[in-house]
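[1] Provided below for reference: sequence and predicted model.
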Amino acid sequence: MNQHTPPQAIAFIDVVAQRRRLGQAIDDAVTRVLTHCQFLGGPEVTQFEADLAAFTGARHVVTCASGTDALLMLLMAKGFGPGDAVFCPSFTFCATGEAVALVGATPVFVDVEDSTFNLDPASLVRGIATAQKLGLVPKAVIPVDLFGQSADHDAIAAIAEAEGLFVLDDAAQGFGASYKGRRLGTFGHATATSFFPAKPLGCYGDGGAILTDDTELAETLRSIRVHGQGTDKYDNVRLGLTARLDTIQAAVLIEKLKIFQDEIDARNRVAKRYFDALHNIVTVPRVAEGNVSVWAQYTIRLPRGERDGFATELKARGVPTAIYYPKSLHQQTAYKHYPVAEGGLAISEQLSEEVISLPMHAYLDAATQDRVIQAVRDAVAS
């Protein structure tokens, strides 16, 4: 390589390596669907729901078309709407607040913890007080298991129980993670997750699921995902959506779930290596005691004003980065008119100026990890 040839770029999330590993198994799974031609509601959908229930310990799994649909379906099933307050962390992807606004309820944004980036229970308490002062009725809270780590579900559950709140766990980034020895999927009243291709457990398109132990809620969700059907699809007993998971995606996910735990273990090995090499160079993520992360992202923090130069330096070395999220939800044009918890959202705002994510996936070999680590060291030193 001459001095003018740029280094080969590292994959930020390497879905190609996983595809190579699964190879024929995926081909065979998709071929089975192409053979029976049940592209919606095929046997693979039922099998995947059963597999996911076994994996998490949840009593019911209702698959759907996306993580956003999972959130929306749950809010619709509960009948939340105008005058109702639903509490969301501001430092998250927009879908969390978007689903609330789409049903006509009011998202009330609360702050996150500096250490875990997840919903701050103290800010939730302040957010409830804010909602009540505005004449809103507190109805639900949506903790997000951000970047792969579980939120503080015990603390959130205690507040929710005291205030009569429905708890909808947004595990779109944290599915597969564990909180105090239990996998996500059984915390709160229901869990929503996403199978977007870049997620730790991702399909080959859009997909999602809802997990709950509530039998009545599960039945309502199955109705909502097919236009609110009753006895059949032409018996519409409630408002609904077109929100089914298609059979090919279910077939792909069945095969991916078989290797998911192995991939979680691999992600944790990469994260440990990053931590060991970088914790004295930059501010690295910390996993709370008792938690196991799935490391949907490996997000570090840099002093304000240094992020752009850092990203440019890494790109020159063939190391991609990403920023999740350059704006918190309460700073976004579509959401800035919604209320925020008393005391403001200082941590969310600070994180949006400081965070940057490094390549993270289960197929980062040691040599590639070394390239990332050295690039970070060089960029910080320059």
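    Done, it's in.
[2] Only C-alpha atoms from now on, for both contacts and neighbour counts.
    Will do.
[3] quick one: the nearest residue to Thr215 once chain neighbours are set aside from Arg238, how far?
    Of all residues not flanking Thr215 in the chain, His60 sits nearest, at 7.1 Å (Cα to Cα, 6 or more residues apart in numbering). Per Cα to Cα, to the nearest Å, His60 is found 21 Å from Arg238.
[4] Looking at these two, which has the bigger crowd around it?
    The neighbour comparison of His60 against Arg238 (other Cα atoms under 10 Å) goes to His60, with 23 against 15.
[5] Correct me if wrong: that one contacts Leu217.
    No - counting by Cα atoms under 8 Å, His60 stays clear of Leu217, with 9.4 Å between them.
[6] how about the strands in the stretch 51-200 of the chain?
    60-64, 84-89, 106-110, 137-141, 166-170, 178-179, 182-183, 190-194 (DSSP state E, counting those that start in this stretch).
[7] looking at the ones you listed, which is closest to Thr231?
    Thr231 lies closest to strand 60-64 among the strands of the stretch 51-200 of the chain, at 17.7 Å (Cα to Cα).
[8] Now that closest one: buried residues?
    Buried residues in strand 60-64, counted by 16 or more other Cα atoms under 10 Å: His60, Val61, Val62, Thr63, Cys64.
[9] Check stretch 309-325 too.
    For stretch 309-325, the neighbour count (16+ other Cα under 10 Å) marks 310-311, 313-315, 317-321, 323-325 as buried.
[10] Repeat that for stretch 152-167.
    By 16+ other Cα under 10 Å, the buried positions in stretch 152-167 come out as Asp152, His153, Ile156, Ala157, Ile159, Ala160, Leu165, Phe166, Val167.
[11] Likewise for stretch 16-33?
    Using 16+ other Cα under 10 Å as the burial criterion, the residues of stretch 16-33 that qualify are Gln18, Ile26, Ala29, Val30, Val33.
[12] another structure for you, compare them:
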Amino acid sequence: MIPQAAPPRRIARFRPEIDAAVSAVLSGPDYILGAAVDAFETAFARYCGRGHGIGVASGTDALALTLRALGIGPGDEVILPALTFAGSAQAILQCGALPRFVEVDAASRCIDPAAVADAVTARTTAIMPVHLFGYPADMPALMAIAGRHGLAVVEDCAQSHGATLEGRRLGTFGHAAAYSFYPTKNLGCVGDGGAVVTDDAALAGRVRSLRAYGFSPGGRVSQTLGFNARLDEIHAAILLALLPHCDAGNAERRAIAARYRAGLAACPSIVLPPEAEGCVHHQFAIAHPDRDRLKEHLAGAGIGTAVHYAPGLHRHPAFAGGAAHPLPITERLSDTLLSLPIQPEVIGDVADEVAERIAQAVLTFAEAGPR
């Protein structure tokens, strides 16, 4: 069986470096907010091209703490796409604000700037673009909209570690960016983890306080409502060991995506993800009108796949009423997208053969036509 993703295989690939990093933590004096977290925050901020990095407990915490640090709360609305993971919208609810879902661009599958412009109201305080599957949203257009209306922009980079747009790292366009280090991410630890990056020192300071009970710097007196949302030392040490390999892993994902694209390009019933120079292919999601039966066919051929994301968030009971208008593109994509294996350690050393096997299995189904 070829799994859709297998985080333990990446850990095994870099096990000597990870073992050394974990051993150093276990032998050291601090297990919470110690030297490993400090070192990773500095290294990751530099990698992203930002001045400040703050390690937190998850990608959802990274979003929620950033929104709170920006002063967003009850009565406010935050615009985001409906085609994304629930954590993006849950972070908004956790602040007491309301998620306002808008349509995605049919090609990029990222938030549509025109839809954002139409959705801005007097209650809008922020835009949360999601760089879905590692593809860049149209940040110049979104920043222009935000500038016209005085809105904050928090980039959801949970799926776009190392991705670029016009030669510039994603996560450097908005006021801040939130990352997830969930094990399946391009840069992942062995549990939940996240980070906020920003150039705003005051904002970084507020996030640091919020992640640790609202404490003031160096103190243990709560100055405001805070949370226990810290990145653990062991996770930070593992991430610090894996960070130097992130760009090489992204290059491997691009090579696998190119093999898929070559193998499936001639099939008219398969819609391929768009090509983008700076994409890091967190997922390689094809679209097919009979997605669920294709998924079953591939499982029968020993190939694991995943559905990201169905239904759209505007269909989740927790977010009812979050879409002011119908979202037909989101509906279509949520019904047809299927993520193929893309993790380099899953495809393995014989990438040509494995990618060819997967592509051929997809073609066999597609060429057979409807049942």
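    Cool, the structure landed. What you are looking at is a predicted structure, and each value in this text was computed from that prediction instead of being measured.
[13] what separates the residue nearest to Thr215 of the first structure from Ile259 of the first structure, distance-wise?
    Note on His60 of the first structure: its distance to Ile259 of the first structure, by Cα to Cα, is 22 Å.
[14] try Val45 of the first structure
    18 Å.
[15] the more surrounded of the two?
    Using other Cα under 10 Å as the criterion, Val45 of the first structure and Ile259 rank with Val45 on top: 25 against 14.
[16] Counterpart of the residue nearest to Thr215 of the first structure over in the second structure?
    Using TM-score structural alignment, the equivalent of His60 of the first structure in the second structure is His52.
[17] Check Leu253 of the first structure too.
    Alignment note (TM-score structural alignment): Leu253 of the first structure maps to Leu239 of the second structure.
[18] contacting residues for that match?
    Phe40, Leu187, Gly188, Cys189 (Cα atoms under 8 Å, 6 or more residues apart in numbering).
[19] what does Ala86 of the second structure give?
    Counting by Cα under 8 Å, 6+ apart, Ala86 of the second structure touches Leu313.
[20] Okay, and which of the buried residues of stretch 152-167 of the first structure map to helices?
    Using DSSP state H, the members of these that fall within helices are His153, Ile156, Ala157, Ile159, Ala160.
[21] And those residues, which is closest to Gly83 of the first structure?
    Distance to Gly83 of the first structure across these (Cα to Cα) is lowest for Ala160, with 18.3 Å.
[22] Identify the residue of the second structure aligned to that closest one.
    Under the alignment defined by TM-score structural alignment, Ala160 of the first structure is paired with Ala146 of the second structure.
[23] Tell me which residue of the first structure matches up with Val102 of the second structure.
    Under TM-score structural alignment, Val102 of the second structure pairs with Val110 in the first structure.
[24] how close does its match get to Ser357 of the first structure?
    Per Cα to Cα, Val110 of the first structure is found 23 Å from Ser357 of the first structure.
[25] Of these two, which one has the most company?
    Each of Val110 of the first structure and Ser357 has its neighbours counted (other Cα under 10 Å); Val110 has more, 30 against 19.
[26] Look up how far Val167 of the first structure lies from the more buried one.
    Separation of Val110 of the first structure from Val167 of the first structure (Cα to Cα): 15 Å.
[27] Also Ala379 of the first structure?
    Separation of Ala379 of the first structure from Val167 of the first structure (Cα to Cα): 42 Å.
[28] Repeat that for Pro43 of the first structure.
    Taking Cα to Cα as the measure, Pro43 of the first structure and Val167 of the first structure are separated by 31 Å.
[29] Equivalent analysis for Asp365 of the first structure, please.
    39 Å.
[30] Tell me which stretches of the first structure form helices.
    Under the criterion DSSP H, the first structure contains helices at 15-36, 43-56, 67-78, 95-102, 121-133, 153-163, 215-224, 247-258, 260-278, 307-316, 346-354, 366-381.
[31] Which of the ones you listed sits closest to Tyr179 of the first structure?
    Across these, closest to Tyr179 of the first structure is helix 153-163 (Cα to Cα), at 7.9 Å.
[32] Mean deviation, that closest one versus the second structure?
    By mean Cα distance after the TM-score superposition for the first structure, the fitted helix 153-163 of the first structure averages 0.4 Å away from its aligned residues in the second structure.
[33] which residue packs closest to Tyr274 of the first structure, ignoring adjacent ones?
    The nearest residue in space to Tyr274 of the first structure (Cα to Cα, 6+ apart) is Ile373, at 6.9 Å.
[34] just Ala285 of the second structure next, same as before
    Excluding its sequence neighbours, the residue lying closest to Ala285 of the second structure (Cα to Cα, 6+ apart) is Ser339, at 4.0 Å.
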